[in-house]
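In: Sharing a model that was predicted from the sequence below.
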Amino acid sequence: MQKLTKNFSLDEFVKVEKPPIYIIENYLVIASLLERVREHFNKPIRITSGYRTPEENAKVGGSPNSLHLKGRACDFVIDITPQEALIIPSLIPVGEFILYVSPDHKKITHIHYALPSFSNKQIIVDKKLWTYEGKKTYYDLRSFA
C-alpha cells in the first residue's frame, strides 16, 4: 500500500499492479486536493472509482473519453449535504465536478471529480437538475458557478 497523502493510498485510486508513472502522479495531485476537502468538512472521504482500464470502463458503462482512463478523475463519497458540496469547487481546482444525488435530493450518492486541463475547464451557469438515464439524479456543478 503506497501512501499518497496522510489519508489516501494509491490502491484506493488504482487497482492495476504496475500503473504508468503519470497515473501515480495524477492521483498524487488528486489525493492532495481531496485532503483539502476532507480538512474543510472534517469528514472522511471514500474513493469509489479511480483509474479504469478500457475493459473496466466499458463494463461500468463509462464514456470512451472518460478521464478515468487517463487517471485524471475519481468518484468519491463524503457525508455532507448536496448544498454543502456546492462549496467544493471553491476549495480546489476543478475540471469536472458532478454531484450525483438521491431522488429526494437530500443525500449525495457520489461525486465525480476530474483535474482541470486546458480542454476541460468549464463551468456552465444554468442551475439545472439533470436526470441521468432515468435512474440517477445529479447536479452538474458547472451549472452553479
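Out: Sure, I can see it. Please read all numbers here as calculations on a predicted model, not as lab measurements.
In: only C-alpha atoms for contact and neighbour calcs from this point on.
Out: Fine.
In: neighbours around Arg104, how many?
Out: Rather than Arg, residue 104 is Asp. 7 (other CA atoms under 10 Å).
In: buried stuff in the top helix by length along the chain?
Out: Ordering each helix of the chain by length in residues (DSSP state H) puts helix 21-41 first. Within helix 21-41, the residues that count as buried by 16 or more other CA atoms under 10 Å are Ile23, Ile24, Asn26, Tyr27, Leu28, Ile30, Ala31, Ser32, Leu33, Leu34, Glu35, Val37.
In: then this one, side by side with the first:
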Amino acid sequence: MNTSPQLSPHFSLREFTASATADRLNIDNSLPATLQDNATHTCEQLEKIRAILGNNPLIITSGWRTPALNKVVGGSASSDHATARAVDIRCPKFGTARTIARTLAASDIEFDQLILESPTLPSAWVHIGFRKGANRRQVLTKFAGDKTYYAGLK
C-alpha cells in the first residue's frame, strides 16, 4: 500500500524524491516544504506528458535532488532538479527516449527545457523542466561522456 502523499493523480512524493544513490550513500533526499509548490506543479505537468504519451505509465528516474545528491550525481550547480522543477523520465510502453523527446518537442506542452540525455545508450532518458511562466521551450541533446549540450534533437 502506497501511503506517500500524492503530488498529482499518478505521481507521489515518494517517487518524486526516490534515489538509489541517496539511499546507498545515506543522503536525506527529503523535499523541503518551501519547494512543495514547485514539486506539485512539476507533477501536474507530468500528468499532461502522460496523456500525450498515450496514458502510459511514466518512470521518474530522477526528480528532486538535494544539493548534496545533485553534486554526487554530477548534476549542474544550476540544475532545476535542485528546485523541484525538473524530472528525468522514461516511458518504455510508449517508446525510446528519442521517440518521447520528439513527441514532446512537437506537442504544445509548456516546458522550459527538454533534453534528450545519452541517446546512444539503452538507458537513455528525457530530462524535462517546467517553470511557472517564462518557459523557453529549449530542446537540447547531451551525449554520455560529453559535457556539450547540442541544440535540437541529434
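Out: Now that the structure is in, tell me what you want to look at. Remember, it's a predicted structure, so these values are computed and weren't measured experimentally.
In: what about the spatially most central residue of the first structure, which helix or strand?
Out: When CA atoms, centre = their mean is applied to the first structure, the residue found nearest the centroid is Tyr113 (2.5 Å). For Tyr113 of the first structure, the host element (DSSP states H and E) is strand 108-114.
In: quick one: which helix or strand includes the counterpart of Ala58 of the first structure in the second structure?
Out: Under the alignment (TM-score structural alignment), Ala58 of the first structure maps onto Lys71 of the second structure. Here Lys71 of the second structure, judged by DSSP H and E, is contained in helix 67-72.
In: check the fit of that helix onto the first structure and give the mean distance.
Out: Superposed on the first structure, helix 67-72 of the second structure shows a mean distance of 0.9 Å to its aligned residues (mean CA distance after the TM-score superposition for the first structure).
In: who's in contact with that helix?
Out: Thr21, Ala22, Ile27, Asn29, Ser76, Ala77, Ser79, His81, Ala82 (CA atoms under 8 Å, 6 or more residues apart in numbering).
In: Measure how buried the equivalent of Val77 of the first structure over in the second structure is and give me the count.
Out: Val77 of the first structure maps onto Arg90 in the second structure, with residues paired by TM-score structural alignment. Residues lying near Arg90 of the second structure (other CA under 10 Å) number 22.
In: got the contact list for Arg90 of the second structure?
Out: Leu58, Ile59, Ile60, Thr61, Thr96, Ala97, Ala124, Trp125, Val126.
In: With Asp79 of the first structure instead?
Out: Lys43, Pro44, Ile45, Ile108.
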